[in-house]
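Student: how would this look folded up:
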Amino acid sequence: MFTGIVTAKGRIRAISGQNVRRFEIEAPYDADTIALGASIAHAGACLTVVDKGASGEGCWFAVEISPETLRLTTLGGWREGDPVNLERALAMGEELGGHLVTGHVDGVGELVERRDEGEWIVLTVRPPAELNRFIARKGSITVDGVSLTVNDVTADSFDLMIIPHTAEVTTLGALQIGAHVNLEVDLMARYAARLSEFSPA
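Tutor: The predicted structure follows:
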């Protein structure tokens, strides 16, 4: 499990493989604190560490990604040098600063509008139609691994207000119109919708 609070902004240093793609990621983590087999969220997608090593003041680690994950997320479009939001798995007893996030991407959204309002950035995202019913004003959503509060919703889009700190320490500040982002809807909203299907008429 994760919280949607990004702990580092990494960089893709190498890509290899065809059917199963291998990505090597540079990050400011201490390599000794990362176990082989550990789960790390990459732009909201939970991936397993299969190799690692020290690199400068931080580390590098490798993950392997299946064709289905490449197809259903933005990971298939990654290129060497791209930045990526990283979050290490939540440990028992740690502060839950965002909301409960599984690291299972529900769909890919498209940024359809960006407005700079003073120090804030307002992003308008169009989600896949099947996710609309899980997105509510003032509810939570994970965008490229970042836990955010939905500012407003329409029939086919939702707005997010990005504070300067979030824009600086994640990849969201650099997003431009037409960009695609990984979305994970709020787990509680998903269960509430599922329960309502079985409520008595």
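
Student: Could you use CA atoms for every contact and neighbour count after this?
Tutor: Fine.

Student: So residue 171 sits against residue 44, correct?
Tutor: No - between residue 171 and residue 44 there is no contact under Cα atoms under 8 Å: 11.8 Å.

Student: between the two, who's got more neighbours?
Tutor: A count of neighbours by other Cα atoms under 10 Å puts residue 44 above the other of residue 171 and residue 44, at 32 against 20.

Student: Pretty sure the more buried one sits against residue 106.
Tutor: No - taking contacts as Cα under 8 Å, residue 44 lies outside contact range of residue 106: 10.0 Å.

Student: tell me, what's touching these two both at once?
Tutor: Residues touching both residue 44 and residue 106 (Cα atoms under 8 Å, 6 or more residues apart in numbering) are 182, 183, 184.

Student: Excluding residues flanking it in the chain, which one is nearest the second one?
Tutor: This means residue 183. Of all residues not flanking residue 183 in the chain, residue 143 sits nearest, at 5.0 Å (Cα to Cα, 6 or more residues apart in numbering).

Student: Next, the structure of the following sequence, for comparison with the previous one:
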Amino acid sequence: MFTGIISALGDVREIRPLGAGADMRLVIAAPWPDTGAIPLGASIACSGCCLTVVARGGDWFAADVSAETLARTTLGRWRAGSPVNLERALRLGDELGGHLVSGHVDGVGETLSVAPENGSLRFRFRLPAALARFVAEKGSIAIDGVSLTVNEVGVPGSAAENEFGVNIIPHTAAVTGFGTLVPGMAVNIEIDLLARYVARLQARP
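Tutor: The predicted structure follows:
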């Protein structure tokens, strides 16, 4: 489990094809001082996707990514140098500064616009239609692993019904990959766990 509070901004150092090219191994540069001591098998959220550490060094770690994950997240679009939002797994007793995030990406969204709004930036995104009903104004959502509050949602039945907006403060833009997002770029979306279970309960007789 994670909180959606990014603790480091890394980048893709190397991509190695695995399984005849269907899978891949990501080597990710990480600025944590104890990166070389991260236990093998530890979980790290990489731009919202929970990956398992299979190797590590003084300033890097590696994780294997399956074809299934590549097909359902933005990871298959990464290249050497791509920024990666990093968060270590939550431990009992840690401060829960964001919201509970599983690291299981629900779908890929599209960045629609970025515009200054007072002292922050207003980002608008488009969701896959199947996920739009889980997003509520003032609810929580994880975008590329960042815990955010939804500030607006599209009106059902309108052309923007699958869209939503969030505000990003300058600090968040500086310490995460949000500083490099431009319209047209894809992002990993994880809906709020509570919304998922409420919808499941409502669907059962």
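
Student: Could I get the TM-score for this pair?
Tutor: Overlay of the two chains. TM-score (TM-score structural alignment, normalised by the length of the first structure): 0.95; 195 aligned residues with a Cα RMSD of 0.9 Å.

Student: all strands for the second structure, in order.
Tutor: 8-18, 23-29, 43-46, 49-56, 60-65, 83-88, 107-117, 120-126, 140-143, 146-149, 152-153, 163-168, 186-191 (DSSP state E).

Student: packing partners for the first one?
Tutor: In this structure, strand 8-18 of the second structure packs against strand 23-29, strand 83-88, with contacts taken as 3 or more Cα pairs under 8 Å, 6 or more residues apart in numbering; DSSP states H and E.

Student: Would you tell me which one of those strands is buried the most?
Tutor: Sort these by mean neighbour count, taking mean count of other Cα atoms under 10 Å, and strand 83-88 sits at the top with a mean of 25.

Student: Have a look at how far, on average, it is from the first structure.
Tutor: Following superposition, strand 83-88 of the second structure is found to deviate from the first structure by 0.5 Å on average (mean Cα distance after the TM-score superposition for the first structure).

Student: What lines up with residue 180 of the first structure in the second structure?
Tutor: When the second structure is aligned by TM-score structural alignment, the residue opposite residue 180 of the first structure is residue 186.

Student: any chance of the strands of the second structure in a markdown table, with distance to residue 99 of the second structure too?
Tutor: Supplementary listing: the strands of the second structure in a markdown table, determined by distance: least, Cα to Cα, whole Å:
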| stretch | distance to residue 99 of the second structure |
| --- | --- |
| strand 8-18 | 18 |
| strand 23-29 | 25 |
| strand 43-46 | 14 |
| strand 49-56 | 15 |
| strand 60-65 | 25 |
| strand 83-88 | 13 |
| strand 107-117 | 18 |
| strand 120-126 | 20 |
| strand 140-143 | 7 |
| strand 146-149 | 6 |
| strand 152-153 | 18 |
| strand 163-168 | 15 |
| strand 186-191 | 11 |
